[in-house]
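Asker: Quick one: sequence and predicted model below, then my questions.
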Amino acid sequence: MIDASGLEVVPTGPSEQPRVLTPHAKELRMLLRRAGVSVTTEEIRQDPIRWTRWVALAYNAVVLLKGPTSYVVAPNGANLVVCHAAAQLATAGSGDVLTGILGYMLSDSSLTGVHGLETVSNTRLMELTACAAVIHGQLGRVTAAQGTVSASRLIDQLPAVMKEFGF
């Protein structure tokens, strides 16, 4: 899983390990530019699946385009749309909390179904990434209902929300 400044150095092309990239629109634009595609953030907002797929292909990765609606796209074009975000999540550190949730899910072999040296399929990466985005959206709503949303307040509420989802 690669997020934030790690996106600035991730190489294009094939990878020996499956990877999930988690950019927001401006970071997606930067990834596209590094892959030789010039596009504006407005063009990304108008056709997010198209441009997220470009990145998924160029970097051979599952890509989560974060935003009010999140898009999870695999290199083969398969995609999931997550309309479960909370507007209050547009705050510093919120994406780091999402990355932590996703990191937990990807590291748990009972969730990935992978043991030993097996590789997690892109389909399973997509499912877990979408699930993390849904949990993150619920976390934002729960936290907002109790006051101001900040990364530390999200983390405080995380155990209760994870429990809602059976974790």
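Answerer: Great, that's in hand. Numbers count the residues shown, from 1 in each chain.
Asker: Every contact and neighbour count from this point should use C-alpha atoms.
Answerer: Noted.
Asker: can you give me the helices in the chain?
Answerer: Using DSSP state H, the helices assigned to the chain run over residues 25-34, 41-46, 48-59, 94-107, 109-112, 122-145, 151-164.
Asker: Tell me which of these sits nearest to Y71.
Answerer: helix 48-59 (6.7 Å; C-alpha to C-alpha).
Asker: which residues touch T52?
Answerer: Residues near T52 by C-alpha atoms under 8 Å, 6 or more residues apart in numbering: L28, V63, L64, L65, Y71, V73.
Asker: adding another structure so you can compare the two:
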Amino acid sequence: MNKLIVAAMLSLGGAAFSCFAHGTHQHTQAPADAEVSSTLKVSGCWIRSLPAPAPSAGYFIIENSGKTDAKLQSAASATYGMVMLHQTTHKDGMSRMSETHDVAIPAQGRLEFKPGGYHAMLEQPHAAPAIGSQVAIDFFFDTGEKAMAQCEVKPANTQAH
């Protein structure tokens, strides 16, 4: 079991353990009164399953059919005590994961959150969601709107949706 956790964290760029263990991140409060967007949609959402209390990661595609750019600012889920937006970067053969804010989604465009790039870091699970189950996540934008998604929980060794 411990080998599975370590392998899954390494597949998140190795920095997942560092961020989780040291608590060097901030948590932003999700707006309670956000309206559901008619132009910002989240699809293909899935979560890499890891046993609690290990952090996990969520991946998805955001599409913006609007006429102006939008920025994803935060996310929240009743299943996890904390959801943060992270980006994995690669430089000189090393991977580094860092928290990010204001991820731009271009007008009439899309952005994919995928392993090795942008992802939602899911921490403090209330219980480990079962493989095959669905987890609701709300995504909040600088427009004051939100998009909602049901995310399928997949095995830890899943590489793409």
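Answerer: The structure has been received and is ready for your questions. This one's a predicted model, so the numbers in the text were calculated from it and none came from an experiment.
Asker: Could you report the TM-score for this superposition?
Answerer: Superposed pair, TM-score by TM-score structural alignment, normalised by the length of structure 2: 0.25. Supporting alignment: 79 aligned residues with a C-alpha RMSD of 5.9 Å.
Asker: Out of the helices of structure 1, which gets nearest to L80 of structure 1?
Answerer: Closest approach to L80 of structure 1 among those (C-alpha to C-alpha): helix 122-145, 7.1 Å.
Asker: quick check: angle from the closest one to helix 94-107?
Answerer: Here helix 122-145 of structure 1 points in a direction 140 degrees away from that of helix 94-107 (axes from the mean of the first three to the mean of the last three C-alpha atoms, to 10 degrees).
Asker: what's the single longest helix in structure 2?
Answerer: In structure 2, taking DSSP H as the definition, the longest helix is helix 2-11.
Asker: Buried residues of the next helix or strand after it, list them for me.
Answerer: The helix or strand immediately downstream of helix 2-11 of structure 2 is helix 15-22, counting by DSSP states H and E. Buried residues in helix 15-22 of structure 2, counting neighbours by 16 or more other C-alpha atoms under 10 Å, are found at A15, A16, F17, C19.
Asker: now stretch 76-91 of structure 2
Answerer: Neighbour-count burial for stretch 76-91 of structure 2, counted by 16+ other C-alpha under 10 Å, picks out A76, S77, T79, Y80, M82, V83, M84, L85, H86, Q87, T88.
Asker: what's the helix or strand for the closest residue to I61 of structure 2 other than its chain neighbours?
Answerer: Once flanking residues are discounted, I61 of structure 2 sits nearest to E112: 4.4 Å by C-alpha to C-alpha, 6 or more residues apart in numbering. In this structure, E112 of structure 2 sits in strand 109-113 according to DSSP H and E.
Asker: list the helices and strands that strand packs on?
Answerer: Packing partners of strand 109-113 of structure 2 (3 or more C-alpha pairs under 8 Å, 6 or more residues apart in numbering; DSSP states H and E): strand 56-64, strand 118-125.
Asker: Would you mind giving the ones you listed as TSV with distance to L4 of structure 2 and mean neighbour count added?
Answerer: Output for those, formatted as TSV (distance: least, C-alpha to C-alpha, whole Å; neighbours: other C-alpha atoms under 10 Å):
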stretch	distance to L4 of structure 2	mean neighbour count
strand 56-64	12	22
strand 118-125	17	22
